Structures are given as C-alpha cells and as structure tokens.
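Peer 1: A predicted structure for the sequence below; I have some questions about it.
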Amino acid sequence: MPKHEFTVDMTCEGCSSAVTRVLNKLGGVQFEIDLPSKKVSIESEHSVDTLLETLRKTGKTVTLLSPS
C-alpha cells in the first residue's frame, strides 16, 4: 500500500483523537500519529486528495509532506 506523510497542526491528545476518529471512519487505512512532531503517516489505497479532505475534517491545518 502507498504510504503518505502529512503534517497536521495538532497540539494535544484531543487533536490526535480527532485525527484517529476521522481516519477510522474512512476505513481501509493504517496510520501512525506522532503528536510531538505533528506528523501523521498513512498507508492506504485512498487517493492523496481523499486523505487530505478527510484530515481537514478535523478543522486543523494539514499539509502533505511526502508520498513514499
């Protein structure tokens, strides 16, 4: 599965919980959240646009770092 890295403007556990919640609703994703560095790594067959749109539902600023 393709892996993508995003920065998400998370400042607390509540923020990372919001990211977890929206990604779990999307389904078909494996992800890791690194709260101190504000990074989210996602393995998914979903398009980058879909992942960006989903992460933005948290109301946080989201930036694509790199597809790997």
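Peer 2: Nice, thanks for sending it over. All figures in this text were calculated on a predicted structure; none of them were measured in a lab.

Peer 1: For the rest of this, base every contact and every neighbour count on C-alpha atoms.
Peer 2: Will do.

Peer 1: who are the neighbours in contact with the residue nearest to residue 11 when sequence neighbours are not counted?
Peer 2: The shortest distance from residue 11 to any non-neighbouring residue, by Cα to Cα, 6 or more residues apart in numbering, is to residue 35 (7.4 Å). Listed by Cα atoms under 8 Å, 6 or more residues apart in numbering, the contact set of residue 35 reads 10, 11, 12, 13, 16.

Peer 1: any idea how far residue 35 lies from residue 49?
Peer 2: For residue 35, the distance to residue 49 equals 22 Å [Cα to Cα, to the nearest Å].

Peer 1: take the one below as the second:
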Amino acid sequence: MTKHEFEVAMTCEGCSGAVTRVLNKLGDVMFEIDLPKKLVWIESDKDVEVLMATLKKCGKDVKYNGTK
C-alpha cells in the first residue's frame, strides 16, 4: 500500500474528528492525523483523486503533498 500525505486545514479536535469520520466510511484505509501540523497520512491502494474527494467531504481545504 502507498502512503500519501495531505495537508488539511484543521484547527480543532472537531476538524480531525470530521476527517476521521469520512475516512472510516471509505473503508480499507489506514491513516494518521497530526492536528498541530495539519497533516493527514493515508495508507491505501485507492487513487489519490478518490482520497482527495473523500477528504474534501469534511468541508476543509485539502492539498496533496505526495507520497511518503
């Protein structure tokens, strides 16, 4: 599985909770959230476009930083 890094405009626990909820619905992904750095790492075989679209469902600005 590939590990992707995304920058998500999260400011609080509620934001990271929203990210957790949308990613859990995706299924078959492992992820880590670093709230202070506003980073989300997602380990998945899904396309980057699918992951981006899923993260955008939480209503935050999302930027793809590449694979890590």
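Peer 2: Good, I have the coordinates. Predicted, not measured: the structure shown is a model, and the values here were computed from it.

Peer 1: Work out the TM-score between the chains.
Peer 2: Once superposed, the chains reach a TM-score of 0.98 (TM-score structural alignment, normalised by the length of structure 1), with 68 aligned residues with a Cα RMSD of 0.5 Å.

Peer 1: Of the contacts of residue 35 of structure 1, which belong to strands?
Peer 2: Using DSSP state E, no member of the contacts of residue 35 of structure 1 sits in strands.

Peer 1: Can you select the buried ones from these in PyMOL?
Peer 2: In PyMOL, this line selects whichever of those come out buried by 16 or more other Cα atoms under 10 Å:
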select buried, resi 10+16
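
Peer 1: ok, of the contacts of residue 35 of structure 1, which one's closest to residue 1 of structure 1?
Peer 2: The nearest member of the contacts of residue 35 of structure 1 to residue 1 of structure 1, counting by Cα to Cα, is residue 16 at 22.7 Å.

Peer 1: biggest helix in structure 1, by residue count?
Peer 2: In structure 1, taking DSSP state H as the definition, the longest helix is helix 13-26.

Peer 1: after that one comes which helix or strand?
Peer 2: The helix or strand immediately downstream of helix 13-26 of structure 1 is strand 29-34, counting by DSSP states H and E.

Peer 1: tilt between that next one and helix 13-26?
Peer 2: When axes from the mean of the first three to the mean of the last three Cα atoms, to 10 degrees is applied, the directions of strand 29-34 of structure 1 and helix 13-26 differ by 170 degrees.

Peer 1: in what helix or strand does residue 64 of structure 1 lie?
Peer 2: Assigned by DSSP H and E, residue 64 of structure 1 belongs to strand 62-67.
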